[in-house]
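J.: Generate coordinates for the sequence data below:
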Amino acid sequence: MTYAASFRHQFWAEGFYELAIEVGSTDAAALQAVLDAMWTAAQVEGCYGHGDREPEEQEAVPCTVAALAEFGWLLGRVRLPTGERVAFGVTAVRGGDDSSDWLDFGVPLSALRQAGVAFEEGSFERSAAADDWLAALATIAFREAPFSLGLVGWNVSGLAEASMLSGGLPEKRGMGYLLPRDGVLHYGAVND
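T.: Below is the predicted model:
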């Protein structure tokens, strides 16, 4: 196992290259449906609650909204398109009366660097390869559990909401956008 797949060797506080999904409601069943669809689309290996222990050193936990609430996040391992295994996690941001729930799926930046993922020159926070991979996973998950919006990039959760977009992708995009229109998920890659 490389350090990219190790839980203990990640700089969790450095942030995640993530796919942040605005679920579109605050219904626990809708949140669970998106969680299940993404976990399946990403083919996540395992489900654990502790980032300070390797999976082999802890009991697996159920991949549920209740476990997310209990542990604050759920962790596993995924394979990048290159075949490299990396640590992977999800956390939830529960909305209130006026907003939607979010699920933030991501890979620690440290794991991506250890796996040799290319970032734009002079930038530790932009990777076209990571963007495309996460957008592809979102597209697969969307078929099983539609959602309101997806954002792709480094620590992008909450930087936009579906209600702000008036049904269209922004012309200039500093992060990737996944926006449904007529039942189809449209991807607007970074262009700014």
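
J.: From here on, just use CA atoms for contacts and neighbour counts.
T.: Will do.

J.: Are there helices or strands packed against the lengthiest helix in the chain, and which ones?
T.: Counting residues, the longest helix found in the chain (DSSP state H) is helix 128-144. If you count contacts as 3 or more CA pairs under 8 Å, 6 or more residues apart in numbering; DSSP states H and E, helix 128-144 packs onto strand 16-22, helix 28-41, strand 149-154, strand 176-181, strand 184-188.

J.: Now do the shortest one and strand 149-154, the angle between them.
T.: Going back to what we said before, that points to strand 184-188. 30 degrees (axes from the mean of the first three to the mean of the last three CA atoms, to 10 degrees).

J.: which residues are in contact with strand 184-188?
T.: 135, 139, 142, 169, 173, 176-180 (CA atoms under 8 Å, 6 or more residues apart in numbering).

J.: one more, for comparison:
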Amino acid sequence: MSTADDENWTGGFYELCLALGPADDGNLDRAVRALWRAAGVEGCRVRGIDAAGLVDVELGAAALHAHGHLLGSLALPSGARVVCGGFVSRYDDVDTLELYLPLGSLVRVDRRIGAFPFDDHSGAESLTWRAALDRWLADIAAIVYREVPFQRAVIGFEVDEDRDFTGDKRYAATLTPGPNGLEYDPANT
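T.: Next up, the predicted model:
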């Protein structure tokens, strides 16, 4: 799976979004390193300037701030390799770190994904493949949480951390700290 193949980056993104809390470059640096390690991401590349292709950079908060998106690849639980990326959003002095899996890459290794989320099989039927992916991403989040506690994790298609996912119909899975550790609420639609 090549990070340089533009077709891998099409179709939108399936994401693990970690709401880290107050902006803090030291915390962000620990979190991105823990996330890359927990997900088994190989490489840390950025798009080169002036069509120079992809360039290797050192993983960390400085690279996120300087380049916006960090690119790599990882192995899914099935063993299939896909490209992935990460970025940070700093809004109202709060850091949100995201790991994303492009649907263009995912569909190449799992045809059930089809044209998610835009086809007839994108509702509850898509949980046949999403549930396992969500659980795996939740397990990654739990590993990160042990090293860098966060306020909440949201998992799903182009999730927006600010949305309310507590209703009866949840298109995203969530992880929130509770008295007995992280509490996982799976997507159900």
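
J.: Report the TM-score for the pair.
T.: TM-score for the superposed chains, counting by TM-score structural alignment, normalised by the length of the second structure: 0.82, backed by 177 aligned residues with a CA RMSD of 2.5 Å.

J.: What residues sit buried inside stretch 94-107 of the second structure?
T.: 95-107 (16 or more other CA atoms under 10 Å).

J.: If you tally nearby residues, what's the number for the aligned residue in the second structure for residue 21 of the first structure?
T.: Counting by TM-score structural alignment, residue 21 of the first structure corresponds to residue 18 in the second structure. By other CA atoms under 10 Å, 27 other residues sit near residue 18 of the second structure.

J.: With adjacent residues omitted, what lies nearest to residue 18 of the second structure?
T.: Closest residue to residue 18 of the second structure apart from its sequence neighbours, by CA to CA, 6 or more residues apart in numbering: residue 153 at 4.5 Å.

J.: how close does the residue of the first structure most remote from its centre get to residue 79 of the first structure?
T.: In the first structure, the residue that sits farthest from the middle, by CA atoms, centre = their mean, is residue 57; the gap is 24.4 Å. Using CA to CA, to the nearest Å, we find residue 57 of the first structure at a distance of 21 Å from residue 79 of the first structure.

J.: Kindly report the same for residue 115 of the first structure.
T.: 10 Å.

J.: just to revisit the earlier point, please convert the buried members of the contacts of strand 184-188 of the first structure into ChimeraX selection syntax.
T.: Buried members of those, defined by 16+ other CA under 10 Å, are picked up in ChimeraX with:
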select :135,139,142,169,176,177,178,179,180
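
J.: List just the nearest of the contacts of strand 184-188 of the first structure to residue 62 of the first structure.
T.: Nearest to residue 62 of the first structure, judged by CA to CA, of these is residue 142 at 21.7 Å.

J.: got a list of what that closest one touches?
T.: Residue 142 of the first structure is in contact with 34, 37, 185, counting by CA under 8 Å, 6+ apart.

J.: Residue 100 of the second structure too?
T.: By CA under 8 Å, 6+ apart, the residues touching residue 100 of the second structure are 13-16, 84-86.

J.: which stretch of helix or strand covers the nearest residue to residue 10 of the second structure once chain neighbours are set aside?
T.: Distance criterion CA to CA, 6+ apart; nearest residue to residue 10 of the second structure, sequence neighbours excluded, is residue 104 at 4.7 Å. Assessed by DSSP states H and E, residue 104 of the second structure sits inside helix 103-109.

J.: Pull the distance from that helix to the chain's centre.
T.: 14 Å (CA atoms, centre = their mean, to the nearest Å).

J.: Now that helix on the first structure. Mean distance?
T.: Following superposition, helix 103-109 of the second structure is found to deviate from the first structure by 0.5 Å on average (mean CA distance after the TM-score superposition for the first structure).

J.: Appreciated, that's everything.
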